[in-house]
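*Asks:* my questions concern the predicted model and sequence given below.
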Amino acid sequence: MCGIAGIFHLETAKPVDPVRLRKMTDSLVHRGPDSSGIWTAPGVGLGHRRLAIIDPDGGQQPMMTADEAQIISFNGMIYNFREVRSELEALGHVFATTCDTEVILYAWRQWGPDCLKRLNGMFAFAIYDQRDRTMFLARDRLGVKPLFYAPVSDGSVLFGSELKALLANPLLRREPEIRAVDDYLAFGYVPDQTSLLKGVKKLPAGSYLLLRHGKPEPDPVRYWDLDFSQRSKASASDLEEELLALMQEAVGSRMISDVPLGAFLSGGVDSSAVVALMAEQTRHPVKTCTIGFDQASLDETAYAQVIAERFQTDHRSRVVAADDFGLIDVLADHFDEPFADGSALPTYRVCELAREKVTVALSGDGADEAFAGYRRHVFHNAEERVRALLPQSFRGPALGWLGRMWPKADWAPRPLRAKATLLSLSRSGAEGYSEAVGVTTPQGRWAIYSDEMQRHLDGYQGEERMISLMEAAPARNGLDQAQYADMKMWLPGDILTKTDRTSMAVSLEAREPLLDYRLMEFAAKLPVKYRVRGGTGKYLLKKSMERYLPQDILYRPKMGFVTPLAQWFRGPLADEARNIASAGALGRMGWFDSKSLSKAAEDHIAGRSDNSRLLWQLLMLDRSLKKLFSL
């Protein structure tokens, strides 16, 4: 994997300062420790940090075509580059290397923006074409690889793989985007549709941007989208075989590497499926690794060991302490913007473990979003059936009143915890799902904001972003809408950001075969009964893997990486919780009511309520603000 950075002048071809470009590029050294390079010309500069995976000796960047007409800086991997190369060679193009970077260059030369439709991979790249003086920025279909950009005062556009590349340029304005604060508190991450820094943008997944000298900055162009409005009419057995063939192809294509390769193995369905299909396609033991916890209720290493033994992998496991909160500042530095998914800590640790033996690791990310594998998908599908039976005119007042009256009982058995369900059913499907996938409610956030913050927000709620996505989704029903919104917002904003930043922090390339766009398109056409059945999600995926995996792996309850935040804030992080209200960056920004934050901290520490997720969000926001605004 690599890091890219660049400067492009829109108005006049002013000289690009190579020192500034070098600083932007060097801020990404963790993404590419093997080599670096910069290239400048009037009005343009490209920088690159390289983690050598394919053709280590011949793939130096920025890379030029033989006649120096096109120059590229590329982050990612094109899995079908050999097939595209053969097509280009048949059209007369001659290659000097065996790497995928050069294939992108000549694909652009041959087809222009349409080259993206031929590329199957994870990527963010910039191509400067000296023939017509254009800069082409592109991001892969699902948003596996990030790309930030921002216009600055001298008329140029800065861009880079991470926000820190832009921060390294002194012309970047550092002013907070207030609405992004509410977005972050709503969901636990800053969505791709915004940034915590005003003026900074993230190129949307499946989109490109074509910049021209002498022209204003255009809007991104979307070249790919998921369509949930169609339904496959194939039989269950045919769908199962088609799914398995797609998964085998996706896994096999991601095993191409000129450096050591392995896989993350949690013992869950998705990572176990990836390892099973890897083992099927290699003569050598697959290198796998697992992180365990010294707290039994959080530990999945026994399940991972079952899979390791079944497929005779070269397996390593490491146990970390459940109070492994020493990474807080490390994570804040690598994520730049605030990121409150607690599973980032163990994800960093498993990447760290993998990097000791391999440079590339395959993960199981993406299957839950594509095949409706989250519990919230199952609940939402059930709630949508109720909404179809009861009109909104009844649900709104009746179930809303009942939900407000129902006691909040997080301690009670699940059937008695009906408050959230009743309140959700009183709303539209999009409104209910947007809060189900969130961390804090609009009312909860409003209660802790200062009067000044409330005036700035002027009624804005972060949930509006997800509601808009669901309402505009190419979909047939509520489950389609929820999955579409997850693909557009949750997946790139949370899951893929987490994997990208934690893997790149240790210079590890992570690949996600279950995010192959052909798999995504197949899954989007599945009838609901092949996604959710009998109170469980990923029905067809699990059925297709029954020939590989044991039942107690396929059908056990989903765990995932769990971080014991509640215990931390009642123990070693109690003082941090208390200080959030008055000390640090949060207090200086004036966004929150200090008395409300103090009460939230003390209520949690005393055990009167569980405010751990809110406290974690505030702690990570505080750390990020210190970095972004030098507070």
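*Replies:* Structure's in. What do you need? Numbers count the residues shown, from 1 in each chain.

*Asks:* drop to CA atoms for contacts and neighbour counts, all remaining ones
*Replies:* OK.

*Asks:* spit out the contact partners of the residue nearest the centre of the chain.
*Replies:* Centroid-nearest residue in the chain: residue 496, 2.1 Å away (criterion: C-alpha atoms, centre = their mean). Residues counted as contacts of residue 496 (C-alpha atoms under 8 Å, 6 or more residues apart in numbering) are 143-145, 365.

*Asks:* residue 275 versus that one, what's the distance?
*Replies:* 20 Å (C-alpha to C-alpha, to the nearest Å).

*Asks:* now the closest residue to residue 487 other than its chain neighbours: which helix or strand?
*Replies:* Nearest residue to residue 487, sequence neighbours excluded (C-alpha to C-alpha, 6 or more residues apart in numbering): residue 369, at 6.5 Å. Per DSSP states H and E: residue 369 is located in helix 367-371.

*Asks:* show me what that helix is in contact with.
*Replies:* 270, 373-374, 483, 486-487, 491, 514-515, 520, 523-524, 531, 537-541.

*Asks:* list the contacts for residue 387?
*Replies:* Residues near residue 387 by C-alpha under 8 Å, 6+ apart: 395, 425, 429.

*Asks:* check residue 509 too.
*Replies:* Counted by C-alpha under 8 Å, 6+ apart, residue 509 has contacts 1, 359-361, 503.

*Asks:* helices - which of those residues land there?
*Replies:* Per DSSP state H, helices hold the following members of the contacts of residue 509: residue 503.

*Asks:* dump the residue contacts of residue 344.
*Replies:* 331, 498-499, 502.

*Asks:* any chance you could map the strands in the stretch 451-600 of the chain?
*Replies:* For the stretch 451-600 of the chain, the strands defined by DSSP state E, counting those that start in this stretch cover 509-511.

*Asks:* use this one as the comparison:
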Amino acid sequence: MCGIVGIFHRSGEAPVDRALLHRMNDSVAHRGPDAGTVHVAPGIGLGHRRLSIIDIAAGHQPLFNEDGSVCVVFNGEIYNFPDLIAELTAAGHVFRTRCDTEVIVHAWEEWGERCVERFRGMFAFALWDARDRTLFLARDRLGVKPLYYAELAGGTVLFGSELKALLCHPGLPRALDARAVEDYFAFGYVPDPRSIFQAVRKLPPAHTLTLRRDAPIPAPRRYWDVRFAATCTLTERDAAAELTERLREAIRIRLVSEVPLGAFLSGGVDSSAVVALMAGLEPGKPVDACSIGFDVAAYDELHHAEAVARRYGAAHHVQRVAADDFDLVDRLAGLYDEPFADSSAIPTYRVCALAKRHVTVALSGDGGDEVFAGYRRYRWHAAEERVRSRLPPSLRGPLFGLLGGLYPKLDWAPRPLRARTTLQALARDTADAYFHTVSVLPASVRGRLFARPFRAELQGYDAAEVIRGAMASAPADDPLAQVQYADLMTYLPGDILTKVDRASMAHALEVREPLLDHELLEWAATLPASLRLRGGEGKVLLKKAMEPYLPHDVMYRPKMGFAVPLAQWFRGPLRERMRAAVTGEVLADSGLFEMRTLRTLADEHLSGLSDHSAALWALVMFDGFLRRVGAAPAPALAAE
């Protein structure tokens, strides 16, 4: 795993500022501590930080073709590179290394922009072709690896693995994107392709961007999508057997490494399945399994992880974390650059630190919930859709809207008792209901959160448009698949994969996700909904496939998140820290917020009247972002 950066002068061949390029490259040194190299030519500069995994001796970057006309910097892994080397060698290409990076150079020469369609893996790369003065940027299908870019006045384009690399340029405008702020307080992250800054964009997953000298910047091009269609005709038993083999193969190709390799083991179905099948692929070699435990039973899954580790003779590395482990609060803003409000970033950081003490590469179970329908919210959505489908909107909206308004608000109660939430969801259409389910702050709170000038700057924009757009474009033939697709396009890259990438790269640890193998996903998308969700049980086929491998109580038990006790923290040890951030000068001076609402949220939470921990955490993280980056308000707000 690595970090990449670059500067491209789109208009002319002005010299690249080598010192600036080095600063950009050094800003992501944590992603690749083994080496740092830059390449500068007229109008183009590429930088690379290397974490050596494959072909340690020869796989240095930037890497060139035979005559030096094509150059690439690459972050990620292409798992099918041995097959591609054989194919490209047969076509006449000459390889000087046995690493996946060189495959990209020759694949570009052979197939041009369509080369990415041949790659199986996780990647973000920048390729410079001096022959036709073309810069080609690409990101993997699911968005495992990140890539930011920006065009400055005068036509200079910056790009990098992390936003901090672009922030090294003194000319990068730092005006906030108002819509990104609305998105952040709705989702807890900024969904692609926006970034928190107006001037910066993220290249979306499964997209490429081709930049040519003296030509305008085109729109990114999508090169892949997943279609959900229940075309699989296998019996459940045969489908389970095929799933096992496909998952085993996805794991096998991710075991190629010249450095120590292990796995995360949370005690849930997904990571346990990965460890079980890893053990079978390398008999006699114990899997290095890394687990985090908590000193509060409500958050602890360690005994389930220990059961799996014992069953497969894993070398089990365990660290117990106190429930008041909030020392990372100040560090998170530096890790994520943009505001990021998933509090499970804290235990994720801890498990990555533990893993790095024993391995350099770790396999994870990320993606299992999205691919096989494991989230509880899918169960609720499916049940609500059955009701929505039976009543016309003209009746359903007024009826359930009235009932939802009359029913008492019970935020503290378990979901089945929070009928007000369910009734309000039934009054909405499908997309708005799902948006309401996944929102960190509901529209009613966001409407009161923002100051009037900022609401005017939004010009009626609502973050629900992100979910509406994803669901409207979903190639899916059932309501469950529609929301799975929406999560694959939004929550997975924006939250889950961002969280893991930054936490792992902070420790120079590479994480590989076999459940997000695109060939496995394409096959899983052909399964009927009943093999994903049945009778309130998610991951039906995955659990069936793993029954011979995993204990029953690991698979068939209530799902636990990788959570931290925010509500208690804010009423206890972080009480004063939270209040100081939420009601302090930084948020007040930003001009974004109605400070009276912020004080009310803090007071109601501290009194125990309501649980506003999600909103307060989002505000604390936004305060940390503003303190670190010193962002400017949107232009219209600055004029107020």
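*Replies:* Perfect, I can see it now. These figures come from a predicted structure and were not determined experimentally.

*Asks:* need the counterpart of the residue nearest to residue 487 of structure 1 in structure 2.
*Replies:* Superposed on structure 2 with TM-score structural alignment, residue 369 of structure 1 falls opposite residue 370.

*Asks:* hang on, the earlier thing: so which of the contacts of residue 496 of structure 1 comes closest to residue 13 of structure 1?
*Replies:* Ranked by distance to residue 13 of structure 1 (C-alpha to C-alpha), the contacts of residue 496 of structure 1 are led by residue 145 at 28.9 Å.

*Asks:* so the closest one sits in a helix?
*Replies:* No - under DSSP: H, G, I helix; E, B strand; the rest coil, residue 145 of structure 1 sits outside any helix and is assigned coil.

*Asks:* that one contacts residue 125, doesn't it?
*Replies:* No - using C-alpha atoms under 8 Å as the test, residue 145 of structure 1 is too far from residue 125 to be in contact (9.4 Å).

*Asks:* the two: which has the busier surroundings?
*Replies:* Legend: neighbour count by other C-alpha atoms under 10 Å for residue 145 of structure 1 and residue 125, higher for residue 145 (28 against 25).

*Asks:* so what's that one up against?
*Replies:* Counted by C-alpha under 8 Å, 6+ apart, residue 145 of structure 1 has contacts 75-76, 122-124, 139, 161, 496, 500.

*Asks:* can you rerun that using 6 Å?
*Replies:* By C-alpha atoms under 6 Å, 6 or more residues apart in numbering, the contact set of residue 145 of structure 1 is 123-124.

*Asks:* can you tell me the mean distance of the helix or strand residue 602 of structure 1 falls within from structure 2 after alignment?
*Replies:* Using DSSP H and E, residue 602 of structure 1 maps to helix 594-605. Following superposition, helix 594-605 of structure 1 is found to deviate from structure 2 by 0.9 Å on average (mean C-alpha distance after the TM-score superposition for structure 1).

*Asks:* what span of structure 2 lines up against that helix?
*Replies:* Here helix 594-605 of structure 1 aligns to structure 2 at residues 595-606, judged by TM-score structural alignment.

*Asks:* sorry, back to before: give the buried subset of the contacts of residue 387 of structure 1 as a ChimeraX selection command.
*Replies:* In ChimeraX, selecting the buried portion of the contacts of residue 387 of structure 1, with burial taken from 16 or more other C-alpha atoms under 10 Å, looks like this:
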select :395,425,429
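
*Asks:* and the contacts of residue 387 of structure 1 as a markdown table, adding secondary structure and distance to residue 279 of structure 1?
*Replies:* Formatted as a markdown table, those follow (DSSP: H, G, I helix; E, B strand; the rest coil; distance: C-alpha to C-alpha, whole Å):
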| residue | secondary structure | distance to residue 279 of structure 1 |
| --- | --- | --- |
| 395 | helix | 51 |
| 425 | helix | 45 |
| 429 | helix | 42 |
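
*Asks:* packing partners of the helix holding residue 602 of structure 1?
*Replies:* Helices and strands touching helix 594-605 of structure 1, by 3 or more C-alpha pairs under 6 Å, 6 or more residues apart in numbering; DSSP states H and E: there are none.

*Asks:* mind checking how far residue 142 of structure 1 is from residue 277 of structure 1?
*Replies:* Residue 142 of structure 1 sits 22 Å away from residue 277 of structure 1, taking C-alpha to C-alpha as the criterion.

*Asks:* do residue 539 of structure 1 as well
*Replies:* Residue 539 of structure 1 sits 18 Å away from residue 277 of structure 1 when distances are taken as C-alpha to C-alpha.

*Asks:* re earlier: next secondary structure element downstream of the helix holding residue 602 of structure 1?
*Replies:* Counting by DSSP H and E, what follows helix 594-605 of structure 1 is helix 612-629.
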